[in-house]
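**Q** here is a sequence together with a model predicted from it:
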Amino acid sequence: MKSTKSLFARPLAFFLVVLLFAQQNWATCGGGGGGGVGGMGGGGMSMDQTYPVPWKLIKPEDPPLKEGLAVYWFPSSFEETQKSSLRFSHTLSNYANQCVTMAVADARSTIGQKLANGEKLPVAVLATPDGNLVGKAQNNNGMLKVDQVEKLVETEMKKRKETVEQQLKAAKEKAKSGDNQNAISSYREVVTQKCMFPDKAKDAVKELKKLGVTDVADVPDGINMDPKVMAQVDSAMKKGLQAENDSRYLEAERFYAQAHRIDPVDPTPLRYLGELYRHHIGDWDKARTTFNQILSMNADPISRAVALHGLGKITIHEGDFKKGLHLMEDSVKEYPLALAYRNLAVYWNSEGDLAKADFYTNKALEIEPHDSFNLIFAAAFKAGNGHGDEALKIAKENESLLPASYNLAAIYAQLGQKEKAVALLKRHFFEYERYKSVRAKEMMEARVDIVFASLRNDKAFMALTDGADGRLPIPMNQHPANGGGR
């Protein structure tokens, strides 16, 4: 096992690979860029996990936390983080929707020295936003288990909820005795806890309105933490994920929708539904509605990032390139997804800014360095940048990968092998894709994608893409397409 020093001596970018371990094993991606399976397609982790914990690396330049609580995970090594049960947890994922930040930090950092100084790693620490210790979950023989961290958070949340309930009770007693001014003050204090305890804040708002207070907004419902309800959601989500991995998309939609009905406030079923509509079924009206619904909720960082990326993709296809770009940039600020980095690379490659395209391609590779689809995506850029032999080698090694057909075609097109490129595009459109609405969008994207510029006068290519939806005019100044990043 590597020492703590060797763990954090590595470049930050490589540590991000560990943080984004919540990927799926089968990349359901048009052209190798990812998409579907809740926006996490394209990696190498478990196929049956739908609740990755949104761990984020805490950096010195990050703004301070303002509310809630923070779980700081101080790991002992790369190996520990790659194998840790802390990677997936429905419970911790739900708490991330309630202002509980999930953070990974260097034990030698400022916050590490304050909270984990002298601790045997790994250790998880629960703290207030200003960095005051609340509690710790310590390892047993080098193993830190997710149920320890769940219990740590649940215990503190239960304690805080009891305090809020006492505040509500005291406020009601004040109102009952006629002390409305102090009652209102106490109720307002409860409302400030709306992110962590929305049900109690709703009660406080209701009582404030009874007292004539009109300047308080309604509080949305909170996520359901009942273990029985969570188990029902888990069951439906896993059935949906299995159906999606098996390309049974309408069945997947049915199970994801079932999970959403069980707990309408949980953003994860919506995240999977939104990506299913956007990427596989091609119903972008439903995708847009679903993504906007996520952004209107107290959603976890992964769900917000996937929603912002999805809206960015849709917006670019509709012709508002700069707005779409900004949405995808906002996505990676919210949470760094390889999917969003790939599509940022597509944007800048099509704009002719090869330096930015290379930068974002490498960011995606840092997150998923061994993923075949990621490597093919990068090879498509290499093919157009003087590294044709290397790109061709990668293409030949991975030619059997059906979901990679689009980017494989891009490699061959840029190397002058037009017939091979058209054949692979045909495979992509008519063997991989299942829905006409998706084909229409991707045929349009192929027509404007700079990687297929050499095919625009090719009769076979134009005939193959005859079903393009016409939403993206072929410009003189090349605008970005969406196809390669998916």
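**A** Noted; the coordinates are in hand. Numbering: from 1, shown residues only.
**Q** hey, let's count contacts and neighbours off CA atoms from now on
**A** Will do.
**Q** pretty sure residue 454 sits against residue 414.
**A** Yes: with contact defined as Cα atoms under 8 Å, residue 454 counts as touching residue 414 (7.2 Å).
**Q** the more surrounded of these two?
**A** residue 414 (23 against 15; other Cα atoms under 10 Å).
**Q** quick one: the residue nearest the centre of the chain from residue 53, how far?
**A** For the chain, residue 302 is the residue whose C-alpha lies nearest the centre (Cα atoms, centre = their mean; 3.3 Å). Distance check for residue 302 against residue 53: by Cα to Cα, to the nearest Å, it reads 9 Å.
**Q** helix or strand for residue 316, just tell me which one.
**A** Element membership for residue 316, per DSSP states H and E: helix 301-317.
**Q** which strands and helices lie in contact with that helix?
**A** Helices and strands touching helix 301-317, by 3 or more Cα pairs under 8 Å, 6 or more residues apart in numbering; DSSP states H and E, are helix 267-275, helix 284-295, helix 321-334.
**Q** comparison target below:
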Amino acid sequence: MKPLWLRSLSLVVMAFLLLPTASATCGGGGGGGMGGMAPGGSGGGMQQQVYYVPWKMAGPTDTSAATALVLYWFPSSQNELQNSSLRVSRPLSVYAAQCVAMEVADPSSPFRAKFAAEDTLPVAVLATSDGGIVGKLENKKGRLNVEDVEKLLGAEMKKREDALDNQLRAAKETAKSDKDKAIPLYRGVAEQKCMFPKKAKEAAKELKKLGVEVGEIPDAPVSDPKKSALIERTMEAGLKAELSEHYLEAIHLYQKAQEMDPADPTPLRYLGEAYRHYTGEWDKARKVFDSILAMQSDPMSRAVALHGLGKMTIHGGDFAKGLSLLERSVETYPLALAYRNLAVYWNSEADQAKADGYIQKALALDPHDAYNLVFAAAFMAGNGKSDEALKIARQNEALLPASYNLAAIYAQSGNRDKALALLKRHFFEYERFQAVRSEEMMEARVDAVFLSLRQDPDFVSLTNGADSMLDPSRIMTHPPAH
């Protein structure tokens, strides 16, 4: 019989790999910010970091990723999943935007039998998309070190880059006597623009001299260790400022990091979420999210951008387009925030089965996250389970970012005064910028959970700054996931 951790790996891997540990100030049960990866705290015991590696789960029926290289991680235990250094790495995060897939292999997946059947776990395997093993990293005293994994992947990237250098030299030599024969050699290098944009640009320059135009090639991300370390420190300072609620300082630092490496999508991800969630500068947020989707970016960054655009699109009244963006987000990379907003959407469409399904997916990503629990409790209160919902609300009443959903629980449970007090706390203590406050007030006015308060003079007065973007005739049936 398999050990319990192996049988439950497909569930716990989501909680400990896909989500970073967060503090209680980041806005989990709804929320946002922190680059879109903001739960209320999965209890992983790691200090808050920026460059979480976008590991994805490789399940029993999955096939190899359609990328040039795939890095497989075969963990040994739940404890390793929770605490491994492989969870955080700027080099691995950057490689994930360069056609290198990062996958954690389920013990029942075919990849274990193919790549690590006889190995003592944990093991990391670097493979090609067609299943060829490029390299394997055994554990040292039961652990894998991220520095060793970075070296494994870095060595293969260097080997491939050297091969392209040789091909460029051969093409230049060939062009001296036969330009037509040189063109396919240059094209071969230019086609590697995803993994090696710098070499592809060199090839494109030579092709242009030969009368051949090549499409746009992205810039190469910063890989120099000293420059990379400076970018990390700047991002960490930005996150520290964000967690301390110094949002304008955080934005400044994220902008500074982005200027250091325009090809790195992570600073843009944090910047876009700060504009969307904290300052309400949605025009700036849209521009940032659009730029992430237009550039070569990792799955996590693309998912956050799609979610942010979807959320803003729904608030603007285009529900079908907003839904499509949210669905694309979770298809790209699983985010609890996107699952919550999908639950809100389908609940508003009176499809309880779909709504509950997305709530469960959000909870599966982090079942102990207080914000996830409060969000789910607001649904409970609306479905006749007020006692259970109130128990959760009382246990988490001190969570400032959960104030809106806490208010929803009390409103649906008949406690007018408590609901109004928590809404006031949400609007005027948690929200710091009027642009966001007005959006939240409008959502409260059309939210069916506050239907009992809609004609209440105190509620009307409390929400008098609403931005009037949503159609009051379209009543939402659950608080927004923010």
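**A** Happy to help now that I have it. Worth saying up front: this structure is predicted, and the values here are computed from it rather than measured.
**Q** deepest-packed of the helices and strands packed on helix 301-317 of structure 1, please.
**A** Mean neighbours per residue, mean count of other Cα atoms under 10 Å, is largest over those for helix 267-275, with a mean of 28.
**Q** what's the mean deviation for that helix versus structure 2?
**A** Taken over the aligned residues, the distance from helix 267-275 of structure 1 to structure 2 averages 0.3 Å (mean Cα distance after the TM-score superposition for structure 1).
**Q** now that helix, how far from the centre of its chain.
**A** Distance, stretch centre to chain centre, for helix 267-275 of structure 1: 10 Å (Cα atoms, centre = their mean, to the nearest Å).
**Q** what's it aligned against in structure 2?
**A** With TM-score structural alignment applied, helix 267-275 of structure 1 matches the range 265-273 in structure 2.
**Q** can you check stretch 286-293 of structure 1 too?
**A** Counting by TM-score structural alignment, stretch 286-293 of structure 1 corresponds to residues 284-291.
**Q** next one: the matching stretch to chain centre, how far?
**A** On Cα atoms, centre = their mean, the centre of stretch 284-291 of structure 2 falls 15 Å from the chain's centre.
**Q** my guess is residue 35 of structure 1 meets residue 41, correct?
**A** Yes: using Cα under 8 Å, residue 35 of structure 1 makes contact with residue 41 at a distance of 5.4 Å.
**Q** what helices or strands is the helix or strand harbouring residue 81 of structure 1 leaning on?
**A** Take DSSP H and E as the rule and residue 81 of structure 1 turns out to sit in helix 78-83. Other helices and strands packing on helix 78-83 of structure 1, by 3+ Cα pairs under 8 Å, 6+ apart, are helix 12-19.
**Q** follow-up on the earlier one: reformat the helices and strands packed on helix 301-317 of structure 1 as JSON lines; add distance to residue 25 of structure 1.
**A** Below are those laid out as JSON lines (distance: least, Cα to Cα, whole Å):
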{"stretch": "helix 267-275", "distance to residue 25 of structure 1": "16"}
{"stretch": "helix 284-295", "distance to residue 25 of structure 1": "23"}
{"stretch": "helix 321-334", "distance to residue 25 of structure 1": "22"}
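**Q** quick check: which of these is nearest to residue 13 of structure 1?
**A** Evaluated with Cα to Cα, those place helix 321-334 nearest to residue 13 of structure 1, the distance being 13.7 Å.
**Q** so where in structure 2 does the closest one end up aligned?
**A** With TM-score structural alignment as the criterion, helix 321-334 of structure 1 aligns to 319-332.
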